[in-house]
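J.: whatever this is, show me its structure:
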Amino acid sequence: MTPDALSAAILAAARAVFAERGLDPQMLPDAVTVERPRNPEHGDYATNVALQVAKRAGVVPRDLASWLAEALAGVDGVAKADVAGPGFLNLTLDAAAQGELARAIVTAGAAYGRTDTLDKLRINLEFVSANPTGPVHIGGVRWAAVGDSLARLLEASGAEVTREYYFNDHGAQIDRFARSLLAAAKGEPTPEDGYGGDYIGEIAAEVLRREPDALASDDPQEVFRRVGVDLMFDEVKNSLRDFGVEFDVYFHENSLFESGAVERAVATLREHGHIFEKDGAVWLRTTDFGDDKDRPIIKSNGEAAYVAGDAAYYLDKRARGFEICIYMLGADHTGYVQRLRALAACAGDDPNYNIQVLIGQLVNLVKDGQPVRMSKRAGTVVTMEELVDAIGVDASRYALSRSSVNQTIDIDLDLWARRSNDNPVFYVQYVAARTAAVIRNAADVGITLDETAFKPELLTHERESALLGALGEFPRVVASAAELREPHRIAHYLESLAGTYHRWYDECRVIPKGDEEITDLNRTRLWLNVATRTVVANGLGLLGVSAPERM
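T.: Modelled structure (predicted):
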C-alpha cells in the first residue's frame, strides 16, 4: 500500500463516518496527509485529520479519531489503528500491504515518483542567462545545476517546461567586449572598462583566423563584435551541454528592440492605466504595487530605459502562452524581485502566481583549506570547466543543487573529489552501485525477480519496514520539491534513503550465506533491492546525476 493509497483509504473511511453520524462531508479536505512517525513504535504512518476537521464538524477530535480507527480496522492492509494524544491517528500496515510497494516501484520503473500535480501547466523557466562576454562563472554554474534540476522536477510533476536562456546582446557590455577583443588583436592593453583574461586573446586570435582582414576593415570593432560574440556564445553553449544542460529557447534581447516588442509593451501598460509622463519621459507607476520607486520606461531623449526591455520580455513570455514565468537571478539582482513583480501587476497579472523570482546566493570554492579566488583563463572568476575538471560533472551538479539557493555555499574541492562516504554524492551513488551489484550476484546464484515467488508478507524485519516507508515517501518529496522550487530536497531525501538502505543491507541478506537454502524471502528481498535502485536512479536523474552500476 502506497502512502497515496493509504491517504485515499482514510478519506473514504472519513466520508463513511461522516455519513453514518450525520456530519457535513464538506468539512473534509480533498486529500488526507499521512506522515511517517519519528518513533517506529507509533506505527508505520500517522495522520492528524481528526484534529484538522473535528472543530468545523462540531465534534471532539479524539472521538472523531476513535470513529476513524474503528472504520479503518476493516480496511484491507491496515493491521492496526490507534488513537494518540488529543486526536492523532497512528496506523500500522500489515506486512503484505506494505511490502506490495516494492513490486509497485519495480513495475513503475522510471515513472515512479512522477505525479500530475502540475498537470500540463505551461512554465517558462529562465536560468543562467550569463552575458556572452566570458566563460560561465561559478555563480552561473550554480544556476545551471539548480535550474536544470528544477526543470526536471517540474516536468516530473506534470508541467510543460520551456528552458530558456536570455541572450544579453543589447547594451554597453557587448561594446566593451568588442573593444577588448580589438585591443587584444592589436596587441594593445585591455581598455580600462574592458574584459581581461586569457580567453579574450584566444577569441581575438580566432576572429583573425576566420576574418584575416578584420583589422583593415572599415569598422573593425563591428567585425570583432559580430564574430566574437558568436564564438563566445558557442563556447558557453558547449560548456553547458557538457554539463548536461540543454535549452529549448535562446532568446535574443536585441530582438525585443528590433521587433517593436518594446513599443507594444508600453502600449499595453498604458492601456492598463499605469503609464504617466513627467519631465519629458514616460514612466511606469510601479509604486502602486510595492516597488520602492516608479520606473522610467522611455527616457526624455526617446530611448528605451532598462525596464522597457524587462517589460517587453515578460509580456512576450505571456503572449507565448506561459502561465508561470520563473526567473532565476544572481545574488546581485535582489533589487529586481519587487520590480519584476510590480511590472507583472502593472500588466494586469497576479504577481503571486504568474511571475516567480528566485535569487541564488554566492558559491565559494575551497582547495587545500584555502579559498580559490580566480581563474587564469577568465581573469577574475572561476569557470564551469575548472570546477568540472576538479571534481567532475556529477559531483559538481550534486554539490550545487544540494543546498537551498538562499544559502551561500562553500564547496571543498578536496572533499567532493574524494571516493568516500563523507562525500555526499559518492555516498548516494554507492547505493546505486551496491544495489546493481546485488542484482548481478543474485542472478549468479539463481535469484531473479520471480512474480510467483514474490511474498510481500515475508518482509517483516524492522529494517524492511523502514526501507519500504522511505521508498514510499519519494513521490511526495518530488511533488513538494517541485511546488516549493527546491531541488535540494531531493538530495536530502536521497542521503537519508542511502543510510536506510545500508542499514537494511547489513541485516537483511538477499543472497544466503554459504550453503544456506535460497527461500522466497531471499527472492522477495531482491524486489526490495531493485525498488531501492529504481528510486535512487530516479532521484539522481532529477538532479542530472548518473546512477552507476559499478564504482
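J.: can we go C-alpha only for contacts and neighbour counts from here?
T.: OK.
J.: just the strands in the protein please.
T.: Per DSSP state E, the chain carries strands over the ranges 45-47, 78-84, 88-93, 122-126, 160-167, 249-252, 275-278, 281-284, 295-298, 324-330, 355-360, 363-367, 370-372, 409-412.
J.: which among these is found nearest to residue 460?
T.: Evaluated over the strands of the chain, closeness to residue 460 peaks at strand 88-93, with 10.8 Å, by CA to CA.
J.: show me what the closest one is packed up against.
T.: strand 45-47, helix 49-57, helix 61-72, strand 78-84 (3 or more CA pairs under 8 Å, 6 or more residues apart in numbering; DSSP states H and E).
J.: repeat the analysis, applying 6 Å as the threshold.
T.: Here strand 88-93 touches strand 45-47, strand 78-84, going by 3 or more CA pairs under 6 Å, 6 or more residues apart in numbering; DSSP states H and E.
J.: which residues are contacting that strand?
T.: Residues outside strand 88-93 that contact it (CA atoms under 6 Å, 6 or more residues apart in numbering) are 43-48, 77-83.
J.: hmm, back to that, deepest in the core, which of the helices and strands packed on strand 88-93 is it.
T.: Mean neighbour counts were taken over these using mean count of other CA atoms under 10 Å, and the top value, a mean of 22, falls to strand 45-47.
J.: which helices and strands does that one pack with?
T.: For strand 45-47, the packing partners by 3+ CA pairs under 6 Å, 6+ apart come out as strand 88-93.
J.: out of the helices and strands packed on strand 88-93, nearest to residue 311?
T.: Per CA to CA, nearest to residue 311 of the helices and strands packed on strand 88-93: strand 45-47, 46.0 Å.
J.: would you point out which residue is most central in this structure?
T.: residue 150 (2.4 Å; CA atoms, centre = their mean).
J.: not counting sequence-adjacent ones, nearest residue to that one?
T.: Closest residue to residue 150 apart from its sequence neighbours, by CA to CA, 6 or more residues apart in numbering: residue 487 at 5.9 Å.
J.: and if you look at residue 32?
T.: In space, residue 32 is closest to residue 7, 5.3 Å off (CA to CA, 6+ apart).
J.: measure that neighbour to residue 34 for me?
T.: 6 Å (CA to CA, to the nearest Å).
J.: over to residue 419?
T.: 37 Å.
J.: with neighbour numbers in mind, choose between those two.
T.: residue 34 (20 against 14; other CA atoms under 10 Å).
J.: second chain to compare with the first, below:
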Amino acid sequence: MTPADLSMTVLRAVRRAVDENALRAPVPARVRVERTRPGGRGDYASAVALQLAGPAALTAREVAEILRERVAGAPGIGRVDITGPGFLNFTLDASADVHRTLLDRVRDQGLRYGHGDALDGEVLVLRHAAEVRAAVTAHAVGALARAQGAHVGVRCDGAADPDWPRLGITADAPGQPPAPMTGIRPVPAGATAGELLDRLGPDAARWGLLRPAGHDRASLGGELLVQGEGNPLFLVRYAHARTHALTRGATLLGITSGPGDAPGPDASALLALLADHPAVLLAAARHRAPDRLARHLEAVAHAFFDFHDAASPLPVGDEKPSAAHRSRLALAEAAGTVLAGGLSLLGISAPLHL
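T.: As a prediction, this is how the structure comes out:
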C-alpha cells in the first residue's frame, strides 16, 4: 500500500462514517498521511481526527475511534492505533500479497509509476530569471507538475542563453506571467550554461544544480564526476545500471522475475521507499522542490545496495534458483524502474552500463 492508497482508504472511511451518520462533519478533499516520526508507532500517522473534531462536536479521540472501526481490516493495513490526543497510527500489512501488488504496479506503470492526476486542471506558468540554475529548476518543476496532470508554461524574465537547449531547457518568449520562481540561489559568477557543460556535461551539471535546495549553494565541483559511491549522482546511476546487470545475469541463468514470496526482512526499507515514490513526486511538484526527488533517489539507491548485499537476487555459489530469487529480482527491477523514472523527471540520463 502506497501513502496515496492509505490516504484514499482513510478518506473513504471518513465518507462512510458521514454517510452512516456516525460522524457529522464535512468530508475533506483529501486526508494527509505522513511517515511516523522516530519514537512513534506504526508506519504512518494522520491527524485527520483532530481536523474533524471541532465540526463534529466530538473529541478527537472519539472521532479517531469512529474512523479506526472503519479502517481496521482494510486490505494492506495490519493494525490501527490511536495515540496522543487522537492521532491515527497505521501499521501496514507486510504480507507477500501487499508486496506483490506494489511490484505489479511498478512493473505495469513503468517509468510513469508515481505519475498522477492530483494537479489535473491546474494551469501553472513559471517565470524564472535569465540565469542557468533558475532555468534548470523551472524546467524540472515543470516536468514534475506535468507528471501530476498540470498544464505548465515556462517563461524567462530576459533573453534565453543559447546554450540552454544543451541542458534540455526550452524557454518560451520573455514575458511577465504570474507565479514567479523565487528563492533560488544563483550559481557563482562565471558558471554559465556553456561553462558548466564544458566542465561537467549535461547530467552532472543538472544534478549539481538541482540536488541542493533552491536556497542552498549549488556544489558544482569535480566531485560530480567522481566514479565512486561517495558521489550521489554516480551512486544513483550505478544502482540503476546494477539492476539491469542483474536482469541480464538472470536471463543467462534462465531466471525470470516474479513477485511471489515476500523478499524477506532485508527488503523492508527498499519496499517502503518504492511505496513512498508517488507521494514524493507529488510533494516535489507541489512545493516546487526537485531536490526532494533527488534525495529520494539517493535513499532508494542506498536501500537497494543494502538489500542486494544482504540477499542476492541471483544464486550465489552452489545455490539453486528459487522462488525467493525471482521475488528479489522483481524488487531489484522495480527499484531500477523508480530510479530511471526519477532521473528522467530531473532531465538526467540513466545509462544501462557504467
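J.: please state their TM-score.
T.: Overlay of the two chains. TM-score (TM-score structural alignment, normalised by the length of the second structure): 0.90; 352 aligned residues with a CA RMSD of 2.4 Å.
J.: isn't the residue nearest to residue 32 of the first structure right up against residue 30?
T.: No. In this structure, residue 7 of the first structure is not within contact of residue 30 by CA atoms under 6 Å, at 10.3 Å.
J.: which one's more surrounded, the two?
T.: Set side by side, residue 7 of the first structure and residue 30 show more neighbours around residue 7, with 19 against 8, by other CA under 10 Å.
J.: which residues are contacting stretch 415-422 of the first structure?
T.: Outside stretch 415-422 of the first structure, the residues touching it (CA under 6 Å, 6+ apart) are 391, 423, 427.
J.: err, stretch 189-198 of the second structure, not the other one
T.: 132, 163.
J.: at 8 Å instead, please
T.: Residues external to stretch 189-198 of the second structure that are found in contact with it (CA atoms under 8 Å, 6 or more residues apart in numbering): 131-132, 161, 163-164, 166-167, 202, 205.
J.: got it, and stretch 107-127 of the second structure?
T.: If you take CA under 8 Å, 6+ apart as the criterion, stretch 107-127 of the second structure is touched by 105-106, 138, 142, 145, 147-157, 175-181, 277-279, 281-282, 334, 337-338, 340-341.
J.: just the buried residues from those residues, in PyMOL please.
T.: Buried residues among the contacts of stretch 107-127 of the second structure (16 or more other CA atoms under 10 Å), as a PyMOL selection:
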select buried, resi 106+138+142+145+147+148+149+150+151+152+153+154+155+156+157+180+181+277+278+279+281+282+334+337+338+340+341
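J.: run a quick neighbour tally on whatever residue of the second structure lines up with residue 548 of the first structure.
T.: Structural alignment (TM-score structural alignment) places residue 548 of the first structure against residue 351 in the second structure. When counting by other CA under 10 Å, one arrives at 12 neighbours for residue 351 of the second structure.
J.: what is the most widely separated pair among the contacts of strand 88-93 of the first structure?
T.: Farthest apart among the contacts of strand 88-93 of the first structure by CA to CA are 48 and 77. That separation is 19.8 Å.
J.: returning to what we had before: nearest to residue 502 of the first structure, of the helices and strands packed on strand 88-93 of the first structure?
T.: Proximity to residue 502 of the first structure, assessed across these by CA to CA, is greatest for strand 45-47 (22.2 Å).
J.: now the closest one: how far from the chain's centre is it?
T.: Mean-position distance between strand 45-47 of the first structure and its chain equals 28 Å (CA atoms, centre = their mean, to the nearest Å).
J.: have a look at how far, on average, that strand is from the second structure.
T.: Following superposition, strand 45-47 of the first structure is found to deviate from the second structure by 2.2 Å on average (mean CA distance after the TM-score superposition for the first structure).
J.: before we move on, the earlier item: please flag which of the contacts of stretch 189-198 of the second structure sit within helices.
T.: Among the contacts of stretch 189-198 of the second structure, the ones falling in helices (DSSP state H) are 132, 202, 205.
J.: do a quick rundown of the helices in the stretch 351-500 of the first structure.
T.: For the stretch 351-500 of the first structure, applying DSSP state H, counting those that start in this stretch gives helices covering 384-391, 393-401, 413-416, 424-444, 462-472, 474-484, 488-507.
J.: pick the most deeply packed of these.
T.: helix 393-401 (a mean of 24).
J.: residues in the second structure matched by that one, start to end?
T.: Counting by TM-score structural alignment, helix 393-401 of the first structure corresponds to 202-210 in the second structure.
J.: between the helices of the stretch 351-500 of the first structure, which one is nearest to residue 262 of the first structure?
T.: Short answer: helix 474-484, nearest of those by CA to CA, at 32.3 Å.
J.: can you name every helix or strand that that closest one contacts?
T.: helix 138-156, helix 488-507.
J.: distance to residue 110 of the first structure added to the ones you listed, as CSV?
T.: Listed next are those as CSV, based on distance: least, CA to CA, whole Å:
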stretch, distance to residue 110 of the first structure
helix 138-156, 10
helix 488-507, 16
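J.: select, out of the helices of the stretch 351-500 of the first structure, the one closest to residue 25 of the first structure.
T.: helix 474-484 (25.6 Å).
J.: how close does the closest one sit to the second structure?
T.: Mean deviation of helix 474-484 of the first structure relative to the second structure after superposition (mean CA distance after the TM-score superposition for the first structure): 1.5 Å.
J.: on that earlier part again, was I right about the residue nearest to residue 150 of the first structure contacting residue 153?
T.: Yes. Using CA atoms under 8 Å, residue 487 of the first structure is in contact with residue 153, at 7.4 Å.
J.: just to revisit the earlier point, looking at the helices and strands packed on helix 474-484 of the first structure, which is nearest to residue 52 of the first structure?
T.: With respect to residue 52 of the first structure, and counting by CA to CA, the nearest of these is helix 488-507 at 26.2 Å.
J.: how about the closest one, aligned to which bit of the second structure?
T.: Aligning helix 488-507 of the first structure against the second structure (TM-score structural alignment) gives residues 291-310.
J.: now the matching stretch on the first structure. Mean distance?
T.: Looks like 1.6 Å for stretch 291-310 of the second structure (mean CA distance after the TM-score superposition for the first structure).
J.: tell me the contacts of residue 458 of the first structure?
T.: 95-96, 521, 524.
J.: let's see it at 10 Å
T.: Residue 458 of the first structure sits next to 95-96, 99, 464, 520-522, 524-525 when contact means CA atoms under 10 Å, 6 or more residues apart in numbering.
J.: figure out which of the strands of the first structure is closest to residue 209 of the first structure.
T.: Here strand 160-167 is closest among the strands of the first structure (CA to CA), at 25.1 Å.
J.: nearest residue to residue 341 of the second structure other than its sequence neighbours?
T.: Nearest residue to residue 341 of the second structure in three dimensions, chain neighbours excluded: residue 111, at 4.5 Å (CA to CA, 6+ apart).
J.: kindly report the same for residue 207 of the second structure.
T.: Nearest to residue 207 of the second structure is residue 233, by CA to CA, 6+ apart, at 7.0 Å.
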